[in-house]
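Trainee: output the structure for:
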Amino acid sequence: MTMKAIQQYAFGGPDVLRYEDAPVPALRAGEVLVRVHAVGLNPPDWYLRDGYKTLPPEWRPEVSFPLILGTDISGVIAAVADDVTDFSVGEAVYSMVRFPEGAAGESRAYAQYVSVPASQVARKPARLDHLHAAAAPMSLLTAWQFMIASADDVQNPLQPAPHQPVALTGKTVLINGAAGGVGHFAVQLAKWQGAQVIAVASGAHETFLRELGADRFIDYTKTAAWDVVSEIDLVIDAPGGPDAGRFLPTLRHGGALFPIFPLGFSAMDEAARRGVTVSTTQVRSSGAQLAELAGLFDRGVLQVAIDSVYPLADARQAHERAARGHIRGKIVLSVP
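Mentor: Alright, predicted model coming up:
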């Protein structure tokens, strides 16, 4: 039995993505088979597509071709393994599939069917259609696990100590990259927890972010945040990377900086001098957390923004859109 999927046979740019027939995945013990209705795009998709060039060579996983990208899905259960009792055929579900353990291509979400460990599946929020549900998992779980609760007690691969979220009630939180996938969820979670929120993004996103709850907005194209704010309790730097240290002067002694993408950060000595905690973690699949978050969607606490939608066959164009940047919310593939 075959399905339509996006496959690639070599690393490279968006042009390596091919829409073609592929085998429907076999169902194994502990899994459900999902008929996919929509797929959410995330940065690890293009990192894997081009061979994880941003990672040190020793961190790059072994990859087998043909490769199917993707982790975030929303769809309907088409089959369940004999030992799965929590889900039934016909239920609408969403998931972040096999991440990070499937980072070498085992998640295989750019397809009409995906097999998923039942522990990583949750029932789709009733208030969201499949497009919006597929846009949520990785970005929302990232914000949740950084800010609210970690996924499990697995050793943090990015630092010796476990990542510890900080209490947000009554605190001032600055979110850089606030209009993007992780950022726009971070704004909402911080506000839900009772924080004062400063959102940093380009000026085109001001109205959008104020509607999500931002108390103050800084247009980074006109003003450097570190020149106009100080005594911040927590900075969530969604882009992260080598430049995250720029935000250290904005933090009070005892404050915290959470770079979502930590690679290249080299200002630990300065952070120590300033009495600032720098911490990061690896987002992990969790059906239990997605079930909890579904409740927040259904109660109207959270909403998800979609930047653009492309048919599965146009995954190449979706990746080209991602490469242009300045994304508001998430890019989504609709699956026929």
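
Trainee: only C-alpha atoms for contact and neighbour calcs from this point on.
Mentor: Fine.

Trainee: residue 268 touches residue 278, doesn't it?
Mentor: Yes. In this structure residue 268 lies within contact range of residue 278 using Cα atoms under 8 Å: 7.4 Å.

Trainee: who has more neighbours, the two?
Mentor: The neighbour count for residue 268 versus residue 278, taken as other Cα atoms under 10 Å, is higher for residue 278 (22 against 14).

Trainee: quick check: closest non-adjacent residue to the more buried one.
Mentor: residue 257 (4.8 Å; Cα to Cα, 6 or more residues apart in numbering).

Trainee: for stretch 112-125, measure first residue to last.
Mentor: 21 Å (Cα to Cα, to the nearest Å).

Trainee: same question, stretch 126-137
Mentor: Span of stretch 126-137 from end to end, Cα to Cα: 15 Å.

Trainee: now it: buried residues?
Mentor: 130, 131, 132, 133, 134, 135, 136, 137 (16 or more other Cα atoms under 10 Å).

Trainee: quick check: the fifth one vs residue 147, distance?
Mentor: The one in question is residue 134. Residue 134 is 21 Å from residue 147, by Cα to Cα.

Trainee: please generate a structure for the following sequence too, so the two can be compared:
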Amino acid sequence: MDSVPQMSRAAVLNEFGEASRLHVTEVLTPVLKREDEMLVRIHATSINPLEWKMRQGMGLPPLVWRRLLGQPMILGFDFSGTVARVGRDIQGFQVGDEVMGAMPLHGTYAQYVLVRPSDGRTAVVRKPKGISHEQAALVPFAGLVAYSGLVKYGRLQTPSPQARILVVGASGGVGHLAVQMARRGLGAACVVGVCSSRNADFVRGCGAHEVISYDRTPPEAIVSSHPDWAGRFDLIFDTIGVEAYWTEVAPKLLAPNGQFVTAALPPSRPGRPGEDVSPLGVPPLLLKLVRRHRSGRYHLIPGLLGGLPSHSGLPVIARWMEEGKVSAHPAAAFDLEQIAEAHQASEGGRTVGKLSVRVA
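Mentor: The predicted structure follows:
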């Protein structure tokens, strides 16, 4: 095992704003501050849309984001790498172990990160055999969102051979993993994916029994196009935040005990992410969420607030990966020095699968 250098590389966010605000520079390598921490040498990370929303300062005042992210501000949830150092209280991991996981808020756009396995919001497991670091780093955060949407909030059992599931945004990072988990992990009877017509074959390849092309069949036309689907779905999982699937589709498609789960806040302005809300827009948004929650079937995944099954979910996902049931599609690969380009590619909103970032 190589010695740990005093200085290492990281992509640091100097100011909130455009992707050009990310700069790769030398930073002090983190050192163990607690006996229940371990230092991981990161070989690869990946891009999640929440990260560029954080980079833009969406959802919270800049001063709050600065306090949450610390100094230097290093974004990034996902990591796959090698354990470089361990505290005396670490159990189940040792120096040299290859691991993958997701941090609760930030830190993986770097060569080294401190990981505390006992933290309830931190997910870390041994990397599945036969899976590269670049492949493994694509999965943890998006995989946990997908798993929680199906199992924790969608209330599906493992397995769920009778389940009927509609996944919106089925070709995206979370969506294509959710389709695979639903079909190959849970063994659902019917998995329908919603995506553009150009990505329909890809989503079928992920395991969808049927595909709805949103550029040919708008949400309000789904039930009329498939009258036999009315009232028969156990779960609608909206991974991207499209209002019409709650307002138009859910009332017609969901079974009496069916659930609606979304991984994104409802938009407050047309064409903008739900996280892009002004201070004046927060009260109406909260009121809308409370009203929907009272229905008993609307669930928003609070990914940054400890709402992911980090300890129970990632081991299951890793097992599915090792069994060949779940794999992330690499849309494109970037080096750490190209992190700004990777963010710009994600912001374009047309990513099929996930974007990989090589660190080592």
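
Trainee: picking up where we left off before, in TSV: the buried residues of stretch 126-137 of structure 1, plus distance to residue 168 of structure 1 and secondary structure.
Mentor: Converted to TSV, these look like this (distance: Cα to Cα, whole Å; DSSP: H, G, I helix; E, B strand; the rest coil):
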residue	distance to residue 168 of structure 1	secondary structure
130	31	helix
131	30	helix
132	27	helix
133	26	helix
134	27	helix
135	25	coil
136	22	coil
137	22	helix
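
Trainee: going by distance to residue 175 of structure 1, which of these wins?
Mentor: Minimum separation from residue 175 of structure 1 among these (Cα to Cα) is found for residue 136, which lies at 18.2 Å.

Trainee: the aligned partner of the closest one in structure 2 and residue 341 of structure 2: what is the separation?
Mentor: In structure 2, the residue equivalent to residue 136 of structure 1 is residue 139, according to TM-score structural alignment. Noted for residue 139 of structure 2: a distance of 20 Å to residue 341 of structure 2, by Cα to Cα.

Trainee: ok, now residue 153 of structure 2?
Mentor: 34 Å.

Trainee: so which of these two has more stuff around it?
Mentor: Neighbours per residue, other Cα under 10 Å: of residue 153 of structure 2 and residue 341, the larger number sits with residue 153, 22 against 16.

Trainee: is the residue nearest the centre of structure 1 in a helix, a strand, or coil?
Mentor: What sits nearest the mean C-alpha location of structure 1, by Cα atoms, centre = their mean, is residue 139, with 2.4 Å. Following DSSP: H, G, I helix; E, B strand; the rest coil, we place residue 139 of structure 1 in the helix state.

Trainee: spit out the contact partners of it.
Mentor: 42, 181, 182, 185 (Cα atoms under 8 Å, 6 or more residues apart in numbering).

Trainee: about what we covered before: which position in structure 2 pairs with the residue nearest to residue 278 of structure 1?
Mentor: Checking TM-score structural alignment: residue 257 of structure 1 goes with residue 260.

Trainee: ok, average deviation of the helix or strand where that match lies from structure 1?
Mentor: Using DSSP states H and E, residue 260 of structure 2 falls within strand 254-262. Comparison of strand 254-262 of structure 2 with structure 1 after fitting gives an average deviation of 2.0 Å (mean Cα distance after the TM-score superposition for structure 1).

Trainee: pretty sure residue 231 of structure 1 sits against residue 251.
Mentor: Yes. Between residue 231 of structure 1 and residue 251 a contact is recorded at 4.9 Å, counting by Cα under 8 Å.
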